[in-house]
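Colleague: requesting a structural model of the entry that follows:
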Amino acid sequence: QAFRDNDPEPILTRFYSENAISTGNTGATHIGREELRPVYDEVIGAFVEIESFNTLVNGDAGWDWVNFHVTFPPEANLDPFTFKMLFLWERIDGEWWSQGEMYVLGEFEISS
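Modeller: The predicted model follows:
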């Protein structure tokens, strides 16, 4: 919904923990919500679909391998792309927060 509303704030403050770490396909690392903000400001006008490939939970920790599909409105004149992404989760006071992710270009094959 945040992507459709062009509003990165819910992603940054209700999805990511305060000190989340994100490392992307170029090797750049962003630590904390404020360093993540410019990343989401760049893609917030895109349509994002997250497709889970493999999810594991062990107590208060979890991880989720996903396909992170990104497409753009036609007027953006940008090619769609997909990341293979690994989200890392921690349950804090009963709520799940993303502690970060790593991603590379590509796509997991998911059988129907």
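
Colleague: CA only for contacts and neighbour counts going forward, please
Modeller: Will do.

Colleague: tell me where this protein has strands.
Modeller: Using DSSP state E, the strands of the chain run over residues 16-23, 29-31, 47-58, 61-71, 81-92, 95-105.

Colleague: and the ones you listed as JSON lines, adding distance to residue 5 and mean neighbour count?
Modeller: Shown next, in JSON lines, are the strands of the chain (distance: least, Cα to Cα, whole Å; neighbours: other Cα atoms under 10 Å):
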{"stretch": "strand 16-23", "distance to residue 5": "18", "mean neighbour count": "19"}
{"stretch": "strand 29-31", "distance to residue 5": "24", "mean neighbour count": "16"}
{"stretch": "strand 47-58", "distance to residue 5": "10", "mean neighbour count": "14"}
{"stretch": "strand 61-71", "distance to residue 5": "15", "mean neighbour count": "19"}
{"stretch": "strand 81-92", "distance to residue 5": "20", "mean neighbour count": "19"}
{"stretch": "strand 95-105", "distance to residue 5": "21", "mean neighbour count": "19"}
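
Colleague: Proceed likewise with the subsequent sequence, for comparison:
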Amino acid sequence: MFLAAASVVSLALPAAALSPSAIAATSDQAIGDLPAASPANAAEFRRQADALYRMKEKAFADTDAETIINRFYAKDAVSFGPEGKPIMGRDQFREDYERVVKIANVRVEPIRSHVGADAAWEWANFYVTPKDPAQKPYSFVILFVWAKKDGRWVCGGDAYTPGQFAKTP
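Modeller: The predicted model follows:
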């Protein structure tokens, strides 16, 4: 999760998708805000996501990689950092988390989310405090991707880079 090597992905689009007529057909209107979630769905997402973030924070504090791997992330989750090397699935997550839970504690600060009926994403500050007091704390800007399965929000993966969102008013 915290270290990766570079990779490049290319996407091939049909020429018709990029034609001026296809682009013009989408709309001449500026795109506004994303549609808002129903208040009940947004509240339930917030409740569940916050509980999962606290669980993940506690698992780091307890050096418990298995809780993160099996109860926070979906079995087929994907994660990648600034180097672009994807970590995919439980085996690769286990390799990574067994190492990182030993060296740091974390805190997740949600900043901005978009919640749909069965999918959501959330931007957050991910604060890392090394367990070695000689090392300095740091933070990531992280994007969590969520899906609802049987009424339960599950993290399908994340993407992160060093940095921090400004505090929101």
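
Colleague: rewinding a little: now the strands of the first structure as TSV including distance to residue 2 of the first structure?
Modeller: Formatted as TSV, the strands of the first structure follow (distance: least, Cα to Cα, whole Å):
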stretch	distance to residue 2 of the first structure
strand 16-23	13
strand 29-31	20
strand 47-58	10
strand 61-71	14
strand 81-92	18
strand 95-105	16
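
Colleague: for residue 6 of the first structure, which of these is the nearest?
Modeller: strand 47-58 (9.8 Å; Cα to Cα).

Colleague: mean shift between the closest one and the second structure?
Modeller: Superposed on the second structure, strand 47-58 of the first structure shows a mean distance of 0.7 Å to its aligned residues (mean Cα distance after the TM-score superposition for the first structure).

Colleague: in the second structure, point out the residues matching the longest helix anywhere in the first structure.
Modeller: The longest helix of the first structure (DSSP state H) is helix 33-43. Mapped onto the second structure using TM-score structural alignment, helix 33-43 of the first structure covers residues 90-100.

Colleague: in that stretch, what's buried?
Modeller: 90, 92, 93, 94, 96, 97, 98, 100 (16 or more other Cα atoms under 10 Å).

Colleague: contacting residues around that stretch?
Modeller: 1-2, 63-66, 68-70, 75-77, 87 (Cα atoms under 8 Å, 6 or more residues apart in numbering).

Colleague: identify the residues contacting the residue nearest the centre of the second structure.
Modeller: In the second structure, the residue lying closest to the centroid (Cα atoms, centre = their mean) is residue 144, at 1.8 Å. Contact analysis of residue 144 of the second structure by Cα under 8 Å, 6+ apart lists 121, 122, 123, 124, 155, 156, 157, 158, 159.

Colleague: and these as TSV, adding distance to residue 149 of the second structure?
Modeller: Formatted as TSV, the contacts of residue 144 of the second structure follow (distance: Cα to Cα, whole Å):
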residue	distance to residue 149 of the second structure
121	15
122	17
123	21
124	22
155	10
156	11
157	15
158	18
159	21
